[in-house]
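> okay, sequence plus prediction incoming.
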Amino acid sequence: MFSGFSPRGSYRLLNHLIKERHVLKIGFISCTKKKKEFSCPSEEMYSVSPLFQKAYLYCKDYYDKVYILSAKYGLLKPDQVIDPYDQTLNSMKVWEKREWSERVYKQFLSESNLTCYRRSIIDPGSPKKN
């Protein structure tokens, strides 16, 4: 039905899978250094950053699910309420980054509604800028 490895064939196959809901498009947005100074949903916590605002709006429009990657909390849902913090991956040691990535991976796998999809497209978004 679809041609194998040609870019055009792959594009058609991908569109077919998306239409048939066999593919879940997932966008990840990194947290930002600038944050609100009070507890609030994660989508609001980082909204003081113009880059975060643009990335979040883009992901909401073009992805089925959006998650925020936080240095402190790991994988966040946009509506998840969090407290302000001052922690970055840049200041972590290598072993701490490994532990963080393992925690994020486990959090991602624990999302029960992801199991109904055969494939996922994961896009980490653009490079982080504060």
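Right, received. Where do you want to start?

> switch to C-alpha atoms for all contacts and neighbour counts from now on
Noted.

> and for the lengthiest helix in the chain, what's in contact with it?
If you go by DSSP state H, the chain has its longest helix at helix 94-109. If you take CA atoms under 8 Å, 6 or more residues apart in numbering as the criterion, helix 94-109 is touched by 71, 74-75, 89.

> can we see that at 6 Å?
74-75 (CA atoms under 6 Å, 6 or more residues apart in numbering).

> in that helix, what counts as buried?
Residues of helix 94-109 classed as buried under the neighbour-count rule (16 or more other CA atoms under 10 Å) are 100-101, 104.

> report all helices and strands that the helix or strand following that helix contacts.
Downstream of helix 94-109, the next assigned helix or strand under DSSP states H and E is strand 119-123. With contacts taken as 3 or more CA pairs under 6 Å, 6 or more residues apart in numbering; DSSP states H and E, strand 119-123 sits against strand 23-30.

> against which helices or strands is the strand it packs on packed?
Taking 3+ CA pairs under 6 Å, 6+ apart as the contact cut, strand 23-30 packs with strand 65-70, strand 119-123.

> deepest-packed of the ones you listed, please.
Ranked by mean neighbour count, the helices and strands packed on strand 23-30 are led by strand 65-70 with a mean of 21 (mean count of other CA atoms under 10 Å).

> one more structure, for comparison:
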Amino acid sequence: MNGSEEPESSAVSRQRPDLVLVGCVKTKHEVTSAAKDLYSSPLWRCRRAYAESLGCPWYILSAKHGLLDPDERIGYYNLALNDLRAEPRRAWSTRVLDELKSRVPSLRNKLIEIHAGATYVTYGLEQGLRDADATVHRPLAHIAGVGRQQAWYRERLRRGCA
């Protein structure tokens, strides 16, 4: 069952993912730090806490850096995928797929959960993962609004994400 349209009650949503991809956010600290510590919005804190709670590998989708290991040290930057035209977004998606394939030798039969806005997936990333025979699950794809997304995370986290 590939795709992002599975309802929350589906079997996919009850499985622990093999890998989690978390979109970066605009709000950042202006210091060089581990990527997971650079981003600073309440939504980021929820995404990070959720990804860490799953106990599986997770990576950050960065508009500037592509695929980031959470512990990779980076400095402040000011670039959003929304700032880019369609072709650079497609190139970014190809770059991220290539980086992911170099870190995870086979995506076949892997359940990959994506916690990022539509801009991160609609220019080839999601389709590229499907083409590699991964199952893609985007649990928040149909939840509009940052507040509602944060509530979704808080419902699933024992210690919260504030």
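Now that the structure is in, tell me what you want to look at. Computed from a predicted model, the values in this text were never measured in an experiment.

> got a TM-score for the pair?
Superposed pair, TM-score by TM-score structural alignment, normalised by the length of structure 1: 0.74. Supporting alignment: 109 aligned residues with a CA RMSD of 2.5 Å.

> about what we covered before: can I get the helices and strands packed on strand 23-30 of structure 1 in CSV with distance to Asn15 of structure 1?
Shown next, in CSV, are those (distance: least, CA to CA, whole Å):
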stretch, distance to Asn15 of structure 1
strand 65-70, 17
strand 119-123, 12
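
> go through the ones you listed and name the closest to Pro7 of structure 1.
Proximity to Pro7 of structure 1 (CA to CA) singles out strand 119-123 among those, at 16.3 Å.

> residues in structure 2 aligned with that closest one?
Counting by TM-score structural alignment, strand 119-123 of structure 1 lines up with residues 109-113 of structure 2.

> chain center to the matching stretch: distance?
Stretch 109-113 of structure 2 has its C-alpha centroid displaced from the chain centroid by 12 Å (CA atoms, centre = their mean, to the nearest Å).

> can you check stretch 59-73 of structure 1 too?
Stretch 59-73 of structure 1 sits 3 Å away from the centroid of its parent chain (CA atoms, centre = their mean).

> contacts for that stretch next, please.
Contact with stretch 59-73 of structure 1 is made by 25-31, 75-77, 88-89, as judged by CA under 6 Å, 6+ apart.

> what's the counterpart of Asp83 of structure 2 in structure 1?
Correspondence of Asp83 of structure 2 to structure 1, assessed by TM-score structural alignment: Ser91.

> return the distance of that match relative to Gly125 of structure 1.
For Ser91 of structure 1, the distance to Gly125 of structure 1 equals 22 Å [CA to CA, to the nearest Å].

> hey, where'd the helices end up in structure 2?
Remark: helices assigned in structure 2 by DSSP H are 11-14, 35-38, 42-53, 86-103, 125-131, 146-156.

> would you list those helices in CSV and tack on distance to Arg73 of structure 2?
Listed next are the helices of structure 2 as CSV, based on distance: least, CA to CA, whole Å:
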stretch, distance to Arg73 of structure 2
helix 11-14, 32
helix 35-38, 6
helix 42-53, 16
helix 86-103, 17
helix 125-131, 24
helix 146-156, 26
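
> which among those is found nearest to Gly75 of structure 2?
Nearest to Gly75 of structure 2, of these and by CA to CA, is helix 35-38 at 7.6 Å.

> for the spatially most central residue of structure 1, what are its contacts?
The residue lying closest to the centre of structure 1 (CA atoms, centre = their mean) is Phe28, at 1.6 Å. Neighbouring residues of Phe28 of structure 1 by CA under 6 Å, 6+ apart: 66-68, 124.

> and it, what's its match in structure 2?
Counting by TM-score structural alignment, Phe28 of structure 1 lines up with Leu21 in structure 2.

> in JSON lines, list the contacts of Phe28 of structure 1 along with distance to Tyr56 of structure 1.
Output for these, formatted as JSON lines (distance: CA to CA, whole Å):
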{"residue": "Val66", "distance to Tyr56 of structure 1": "8"}
{"residue": "Tyr67", "distance to Tyr56 of structure 1": "9"}
{"residue": "Ile68", "distance to Tyr56 of structure 1": "9"}
{"residue": "Pro124", "distance to Tyr56 of structure 1": "12"}
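
> and which of those residues is nearest to Val48 of structure 1?
If you rank these by distance to Val48 of structure 1 using CA to CA, Ile68 comes first, at 14.6 Å.
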